[in-house]
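Trainee: Fold the following.
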Amino acid sequence: MRKLLLIMMVAAANTLLAQDIFQQKLYAPDLVLKYREEASLSADQVEKIKSIYNGELAAYNSKKWDLDAMMVKLEQLISVSKVDSKAAMAQLEKSLVLEAEIKKMKLDMLLKVKNLLTPAQQEKLDVHKDEFVNERSITAPLSDNQRVSLRVKPGKDPDAKPLYVIIDGDEKRMTGELPADLDPNTIASMEVLKGTTATDKYGKQGKNGVIIINLKKK
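Mentor: Take a look at the predicted model:
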């Protein structure tokens, strides 16, 4: 069990590192097409980038759905009181193979897009590199990372929502809704407080639990 958890932690760290490199050095089609005029893309470049994106989308979604199912199975395997380590390890290996295929597909697409752009166009797009990319995108920062997730299960009262505390350096923001523009790549750590621990620290606002999100230092 300890070996399984260690492999999952290493895989998650490698995933985040690869995604950071992709975001820093390459260009998501969504971003390029959004700022096509600012970057002075030609009509031919726009059509080629659309073709590259659409050509990969069906295969990407198919593999992504398969990976989602594999990770659900892995979660089931390790959730029981006595884990079948052999079965869990085999399931993890299968998911890692598929995840590698997805990353190769993503990298190939991003390289094709970058090679269509001139150095001047890349420079204009660089100013938007830190912009959040919607999760539906094939190039979303965490779209294919199944080991980093935040799920809040609703209780009997649908209005009983947890308090979200977003900490960014010396700034602290409290909200009843998870910000839609929150970039997962900026999250350094998360902490969940429940019961008296939450109310002792945040009073009545924490009666439904508190989710503390610490952002990375800029």
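Trainee: going forward, measure contacts between C-alpha atoms and count neighbours the same way
Mentor: OK.
Trainee: Next, find the distance separating Glu191 from Asp200.
Mentor: 15 Å (CA to CA, to the nearest Å).
Trainee: again with Asn214
Mentor: 20 Å.
Trainee: More neighbours: these two, which one.
Mentor: Neighbours were counted for Asn214 and for Asp200 using other CA atoms under 10 Å; Asn214 has more, 18 against 12.
Trainee: please give me the structure for this one as well, since I'd like to look at both together:
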Amino acid sequence: MWKVIIRRVLLMIPQLFILSILVFFFAKLMPGDPFSGLIGPHTDPHEVEALRRAAGLYDPWWEQYLRWLGHAIHGNLGMSYNLHEPVTTVIGQRAVNTFWMSLLSVILTYLIAIPMSIVAARNEGKWQDQLWLTYNSITFGIPPYVFYLLIIFIFGYSLNWFPTGGTVSPNAMGTIPVFFSKIYHMILPAFSLAVFGTVGIFTYFRSG
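Mentor: You can find the predicted model right below:
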């Protein structure tokens, strides 16, 4: 077992190295640079050039890559020039919401898929089974982004049952109201993720 784990970890090292090179070069191929947004009618071009030189944007590509890789290994992902905060701080703030939404989507996935699989398995060949098989086929065939937009339009805009943005209501005060407000804001995206998660689980449980 340990040999398998060590082998997979060793295989990940060159994969991560190649991935880091691709990320670096794709970022370099994007138009503009971090200082392009500073350019305006009243901006001194020489000041912008000085910032670019200070940031090492005119250094050889391999030197820029090694410097970027070294900073990334040490957890320094630079500054967000839009938010004026460290990138790690920006990611950390959003990672918490992402974690809870992912957890809620997993819970919803199993709450939907397991009963659905049991009903289909107990009624094999009947209308209940055909209903869930049709649901499975439709869900599998719809592009996720189309489904997400459809869910937002129906339940967010048309019926106005759920919020379409934000993470908590402005009028939520106190720990308990804030907690339930966050859950309420996460239901729509978590449900959208859960629907697609049910496809594989339904197939697995039904065939078992």
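Trainee: How alike are these chains, TM-score-wise?
Mentor: Put the two chains on top of each other and the TM-score (TM-score structural alignment, normalised by the length of the second structure) is 0.27; 80 aligned residues with a CA RMSD of 4.6 Å.
Trainee: got the residue ranges for the helices in the second structure?
Mentor: With DSSP state H, the ranges of helices along the second structure come out as 2-29, 45-54, 61-73, 87-122, 127-141, 144-151, 175-207.
Trainee: Name the residues of the shortest one that come out as buried.
Mentor: For helix 144-151 of the second structure, a neighbour-count test (16 or more other CA atoms under 10 Å) marks Phe147, Ile151 as buried.
Trainee: any idea of the angle that helix forms with helix 175-207?
Mentor: Counting by axes from the mean of the first three to the mean of the last three CA atoms, to 10 degrees, helix 144-151 of the second structure lies at 130 degrees to helix 175-207.
Trainee: hmm, back to that, wait, which of the helices of the second structure is closest to Met79 of the second structure?
Mentor: Closest to Met79 of the second structure of these is helix 87-122 (CA to CA; 5.3 Å).
Trainee: What's the separation between Ile49 of the first structure and Asp126 of the first structure?
Mentor: Taken as CA to CA, the span from Ile49 of the first structure to Asp126 of the first structure is 17 Å.
Trainee: Which one of those two is surrounded by more residues?
Mentor: When Ile49 of the first structure and Asp126 are compared for neighbours, Ile49 comes out ahead with 22 against 15, by other CA under 10 Å.
Trainee: for whatever helix or strand the more buried one lives in, packing partners?
Mentor: Per DSSP states H and E, Ile49 of the first structure falls inside helix 43-79. If you count contacts as 3 or more CA pairs under 8 Å, 6 or more residues apart in numbering; DSSP states H and E, helix 43-79 of the first structure packs onto helix 29-34, helix 85-116.
Trainee: List the buried residues for the longest one?
Mentor: Spelled out, that is helix 85-116 of the first structure. Counting neighbours by 16+ other CA under 10 Å, helix 85-116 of the first structure gives 88-89, 91-92, 95-96, 98-99, 102-103, 106-107, 109-110, 112-114, 116 as buried.
Trainee: what number of residues lie near Met116 of the second structure?
Mentor: For Met116 of the second structure, the neighbour count with other CA under 10 Å is 20.
Trainee: In contact with it: list those residues for me.
Mentor: Trp132, Phe202 (CA atoms under 8 Å, 6 or more residues apart in numbering).
Trainee: ok, now how distant is Gly55 of the first structure from Leu67 of the first structure?
Mentor: Distance from Gly55 of the first structure to Leu67 of the first structure, by CA to CA: 20 Å.
Trainee: I should have written Ala13 of the first structure there, sorry.
Mentor: On the measure of CA to CA, Ala13 of the first structure and Leu67 of the first structure end up 18 Å apart.
Trainee: Which of those two has more residues huddled nearby?
Mentor: Leu67 (22 against 13).
Trainee: Pull the contacting residues for that one.
Mentor: Ser95, Leu98, Glu99.
Trainee: Distance to Ala59 of the first structure for those - can I get that in a markdown table?
Mentor: What follows is the contacts of Leu67 of the first structure, written out as a markdown table (distance: CA to CA, whole Å):
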| residue | distance to Ala59 of the first structure |
| --- | --- |
| Ser95 | 16 |
| Leu98 | 12 |
| Glu99 | 13 |
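Trainee: which among those residues gets closest to Asp20 of the first structure?
Mentor: For the contacts of Leu67 of the first structure, the nearest to Asp20 of the first structure is Glu99 (16.3 Å; CA to CA).
Trainee: nearest spatial neighbour of that closest one, skipping sequence neighbours?
Mentor: Spatial nearest neighbour of Glu99 of the first structure, chain neighbours left out: Leu67 (7.0 Å); criterion: CA to CA, 6 or more residues apart in numbering.
Trainee: sorry, back to before: rebuild the helices of the second structure as CSV, extending it with distance to Met79 of the second structure.
Mentor: Listed next are the helices of the second structure as CSV, based on distance: least, CA to CA, whole Å:
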stretch, distance to Met79 of the second structure
helix 2-29, 15
helix 45-54, 14
helix 61-73, 12
helix 87-122, 5
helix 127-141, 40
helix 144-151, 30
helix 175-207, 28
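Trainee: which of these is buried the deepest?
Mentor: Mean neighbour count (mean count of other CA atoms under 10 Å) peaks for helix 175-207 among the helices of the second structure, with a mean of 18.
Trainee: about what we covered before: and the helix holding Ile49 of the first structure, what's buried?
Mentor: 45, 49, 52-53, 60, 63-64, 67, 70-71, 73-74, 77-78.
Trainee: mind checking the SS state of Asp20 of the first structure?
Mentor: helix (DSSP: H, G, I helix; E, B strand; the rest coil).
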